[in-house]
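> structure, please.
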Amino acid sequence: MIYDNLLVPTARAPITSGLRQGEEFTPYAALVERVGRLAAGLIERGIGRGDPVALLIPNSPDLFVTAHALFAIGAIAMPLGETATRSELAALAYKTGPNAVISTPGLAAAAEMLIADAAPGIPLLLTSTLPEGNATAQLPKLAGDTTALYLFSSGSTGLPKVVPHTHAELLADSERASAAWELQPDDIVLDILPGNFSLGFLLGATQAVAGGATTLYWSDPLPLALSRKKLLDTMVRERVTVMGAVPATYEIVTGQTGSFDLGLRLAFSGGVALKRPIFEAVRERLGTALRQDYGSTEASMFSHNNSADPDASWASVGKPAGDARVRIVPFETELGPSVGEMEIQSSSLMRGYLGDAVANDEAFDEGWFRTGDLASLDEEGRIVIRGRSKLLIEVSGYKVDPIEVEETLMTLPAVAEAAVAGLPDSRSGNRLIAFVVKGADVSADELIRYARDRLSVQKVPDEIAFIDALPRSPAGKVLRARLREL
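Down below sits the predicted model:
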């Protein structure tokens, strides 16, 4: 279904539209032809409808082509983080049971460890030697409710949840996003986010192409703080018109000295709340008003702030886009009676987490998805996010589950107890502070090194605070709000 729909915008797109990375550019017509050949080759290798396939591929044209080949045969694309640790990759594989792994040569060692740890015997295919078959081979007809994609969303259990999306949901999201952003074939869309990040994957794989726009994938071995001038030079040279990123990215980019003549018509932000200084820096340095969007792994793109006066509404994530709907449910809070938990519906909302009935009971309220965000609506019906009703801590656009971090720290015998809290930070949204009760002598540096070896970088505590006992209620529950007062 996605493959059939891919043929429509790519057939209309000019030869100048396609995917670009570095010096390489491939027009959509050539990409679609390769997708067809790869799809036929994967069928010949025994991969077919309903088979989950783990993808250890950085966000790139390779990820686009591989994912669409899997979509075309009814298999399930499962992008994984290239910086994830061995134990994290194994945990995700245990949850989904992949039938194969496709990796770049540079990530082959990690792919081999994933297979050894969680899926012995499944094949490893490299992007450099993927099998290709007859591009005119018969591809299956797929219904809209066919599962196409597995993404991962952290939850209160301390373990990632599997978020399945169907062909129909991904198509609905791509239509909603491309319409809200008014994407056109002459747009150059910068995709700077990782491929396992919901927006990073969808922007490059389905959203930009729905409008016939070109996707420019950015990658550099150096951290963004050291490569931002190179990024800005590339944006000027390639005439980037649309950019989506988390606030921390904009803060780093706008910190570059000197002047640069960008042609951005749209820059949008998501992941964490946008701070006013970053909004002002983007307007001053990049020459555009930074818009806020709202989305989630479970619902994909949901709302976009397209107000005629973005300055007056900079704190809003806008109105629901397309067929998306929102309601505010009363929630016990000190923020006032107009603030409640935001629940949403849309045609791109997942039907439920994979194999997790308990989580699904908690996540849905008579068909409405409980976002866990506290929000209110302004006089024009725009959504203003006011806080979180769940435990997740937002760090640089990632939703970090404190329980996962705590459980990791407590696998070290020297840690008797641990509780993690987030403290507001202007760059990342939150800094992670781990409050630790010692069971034996251990230093803060040792604990951070221990966490760094086992957790992705955004989950590693920024600070360790040693305390004698965790604050608890009479029933024994950790009083997390009290942690910030310690």
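
> going forward, measure contacts between C-alpha atoms and count neighbours the same way
OK.

> show me the strands in the stretch 51-200 of the chain, by range?
52-56, 76-79, 100-103, 124-126, 147-154, 160-166, 188-191 (DSSP state E, counting those that start in this stretch).

> do the same with the stretch 201-350 of the chain
Using DSSP E, counting those that start in this stretch, strands in the stretch 201-350 of the chain cover 214-217, 242-245, 266-269, 290-296, 300-304, 319-320, 325-330, 340-345.

> picking up where we left off before, got the strands of the stretch 51-200 of the chain as CSV, with distance to Ala118 and mean neighbour count columns?
Output for these, formatted as CSV (distance: least, C-alpha to C-alpha, whole Å; neighbours: other C-alpha atoms under 10 Å):
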stretch, distance to Ala118, mean neighbour count
strand 52-56, 12, 27
strand 76-79, 15, 27
strand 100-103, 12, 24
strand 124-126, 13, 19
strand 147-154, 17, 23
strand 160-166, 16, 23
strand 188-191, 31, 27
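
> one more, so I can put them side by side:
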Amino acid sequence: MPDIPSDRPWLAAYERYGISATIDMPEDNTSLLEVFERNFRRYGQKPAYICMGASISFKQLDLYSRQIASYLQSLGLAKGDKVGVMMPNILQYPIVALGILRAGMILVNVNPLYTSRELSHQLDDSGVKALFIVENFAKTYQEATNKSKVKNVIVCKLGDMLGLLKGTVVNLVARHVKKMIPSYNLPESNSFKEALNSVSASKYKRPDLNLSDVALLQYTGGTTGVAKGAMLSHGNLVANMLQISALMDSAFDDDANANDVILTALPLYHVFSFMVCGMYGMYQGYAGLLIPNPRDLDGLIKEMAKYKPSFIPAVNTLFNGLVNKESFAALDFSNLKAAIGGGTSVLPSVAKEWHKITGLPIVEGYGLSETSPVVAFNPMTIAEFTGKIGIPASSTDIILIDDDENEVAIGERGEICVKGPQVMIGYQNRPDETAETFTATGYLKTGDIGIMDDKGFTKIVDRKKDMILVSGFNVYPNEIEEIMSEHPAVKECGAIGIPSAERGEDPKIFVVKKGEVTEQELLDFGKKNLTGYKRPRHVQFVDELPKSNVGKILRKELRKMEGLD
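Here you go, the predicted model:
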């Protein structure tokens, strides 16, 4: 735990809003397993997760996750081995994620929308030995290279946990009506049902774990254009659960008998949703309403009408989509306790419309994959949207520094740096990048430029890095440039983010041609080789790119050309 100086301005805000200044961490020889086991006993028959009209209780989640843990152990996998999960928000996700952790293994979240190329990198870098994948994306895995370390592939179907009749119908519709499943051939794979039922839960061997053991490998964009895995320990994740709890307890009663539902529309493979909807939701005994396809706003709104969620964590894109649907405005919001914004800044215009429709402000927080993720938040009892990221989480110190790592004065611009029990161990396989990410005094450098006011509330005003934020996802220009430059008609290109009302920012590339090529051909090339949120949405042809005297593309000049700087 960091020693937080007594003159930090946000300490008075803790008192004002009734937020505990510190968290009490459990003993070092404990882990997430104690948290899960407590919850399984405490919440028993309460629904843990709901999806497509089916639900599983905490008691069932206990059994199913132990069966998956037993299965993984029966494969000969050992404590500390990595197991990937590549699926959207369906009932199998929490079962498998908890099974991996209960087996003492390391969960590796994999974006199911990855291209084969992106998947190849993550499989190689993480060293996963087993992969759970929904069959919709099995062809992506089949076409991936660098998968020699993956010894076991378990293929799930969308309807596997929906009951025999409904599950059969859902699988038939997905395959034959909606044509969602490209044909694939993975002869060595097992089915999810085989994995779930082949080994008894009684065979489970509870591993010895402690707070310093790695629990999660969460991939984030790399400054060198390659995604890198942030190693998050059991202690990191437990700390962040307790930090969120300190915030929520200041505003809401911790009632174990409450029937609160937390909308889980953001994908659980994203660290914001993984912690807030997944880990913290289970910690509090909420029922997680899993939405496999949040882009289907009409379907999402029907689920919200049916289950009346108490908590709605979302990103600006989703808030904006909802407030522009008449059917959303017609919902009953009497159960709604809080709307929580994260991932990227919520636009004031969207926040205003949300408040008008629901009667509640959007409460923004701030975090990173490297911080499990929550770093700061606004108090839950604010009357209006603030446009700020709030105050540091309990037991968290934030400083703002200049380029020489000197702290700047209150009211001055500086890079936001964080120290706290939720900060990662480091990046896997990248000791040099890990070292560069921390200051000499041990603070994690976020790359975001902020201004802190005299009450300890911080506003983000700029980015030190060239990162592009698309719907809450980090996109690094290097990766776009590297891949788009492989097109035979592209001599070189530079990428920046430009404003988007729908997604916050869209990637745009400036291209110097060496052959005939159209804008559409480049957009199609990007679509083939990059995940949806990373692919360029705009192309501009130029005769040359602005560069420094050592040949580095000056993205700041590209932004000026776009009228952004």
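
> quick one: TM-score?
TM-score of the superposed chains, computed with TM-score structural alignment, normalised by the length of the first structure, equals 0.94; 478 aligned residues with a C-alpha RMSD of 2.0 Å.

> relative to Phe435 of the first structure, which of the strands of the stretch 51-200 of the first structure is closest?
strand 147-154 (20.8 Å; C-alpha to C-alpha).

> show me what Arg559 of the second structure aligns to in the first structure.
Matched by TM-score structural alignment, Arg559 of the second structure corresponds to Arg484 in the first structure.

> look up how far Glu284 of the first structure lies from its match.
34 Å (C-alpha to C-alpha, to the nearest Å).

> check Ala419 of the first structure too.
Distance from Ala419 of the first structure to Glu284 of the first structure, by C-alpha to C-alpha: 40 Å.

> Gly244 of the first structure too?
Taken as C-alpha to C-alpha, the span from Gly244 of the first structure to Glu284 of the first structure is 17 Å.

> so which of these two has more stuff around it?
Each of Gly244 of the first structure and Glu284 has its neighbours counted (other C-alpha atoms under 10 Å); Gly244 has more, 24 against 12.

> now that one, nearest residue through space, not along the chain?
In space, and not counting its chain neighbours, Gly244 of the first structure is closest to Phe268: 4.9 Å by C-alpha to C-alpha, 6 or more residues apart in numbering.

> whereabouts in the first structure does the helix or strand encompassing Gly497 of the second structure align?
If you go by DSSP states H and E, Gly497 of the second structure is part of strand 490-500. Mapped onto the first structure using TM-score structural alignment, strand 490-500 of the second structure covers residues 415-425.

> centre of the chain to that stretch, how far?
Relative to its chain's centre, stretch 415-425 of the first structure lies at 23 Å (C-alpha atoms, centre = their mean, to the nearest Å).

> mean shift between that stretch and the second structure?
Following the fit onto the second structure, the mean deviation recorded for stretch 415-425 of the first structure is 1.0 Å by mean C-alpha distance after the TM-score superposition for the first structure.

> buried set for that stretch?
Buried positions in stretch 415-425 of the first structure, judged by neighbour count with 16 or more other C-alpha atoms under 10 Å: 415, 417-422.

> out of those, which is nearest to Gly439 of the first structure?
Val415 (5.1 Å).

> can you pull the contacts of the closest one?
Counting by C-alpha atoms under 8 Å, 6 or more residues apart in numbering, Val415 of the first structure touches 409, 436-440.

> for the residues you listed, which pairs are in contact in the second structure too?
For those, the aligned pairs still in contact in the second structure (both residues aligned by TM-score structural alignment, their matches' C-alpha atoms under 8 Å) are 409, 436-440.

> rewinding a little: and the strands of the stretch 51-200 of the first structure as TSV, adding distance to Pro140 of the first structure?
Formatted as TSV, these follow (distance: least, C-alpha to C-alpha, whole Å):
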stretch	distance to Pro140 of the first structure
strand 52-56	16
strand 76-79	14
strand 100-103	20
strand 124-126	22
strand 147-154	13
strand 160-166	15
strand 188-191	30
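
> closest to Val384 of the first structure out of the ones you listed?
Here strand 147-154 is closest among these (C-alpha to C-alpha), at 22.6 Å.

> could you find the closest non-adjacent residue to Pro140 of the first structure?
Ile73 (6.1 Å).

> tally of neighbours for the aligned partner of the one you found in the second structure?
Aligning on TM-score structural alignment places Ile73 of the first structure opposite Ala103 in the second structure. Residues near Ala103 of the second structure, counting by other C-alpha under 10 Å, number 29.

> next up, the contacts around Ala103 of the second structure.
So Ala103 of the second structure contacts 69-70, 72-73, 79, 204-207 (C-alpha under 8 Å, 6+ apart).
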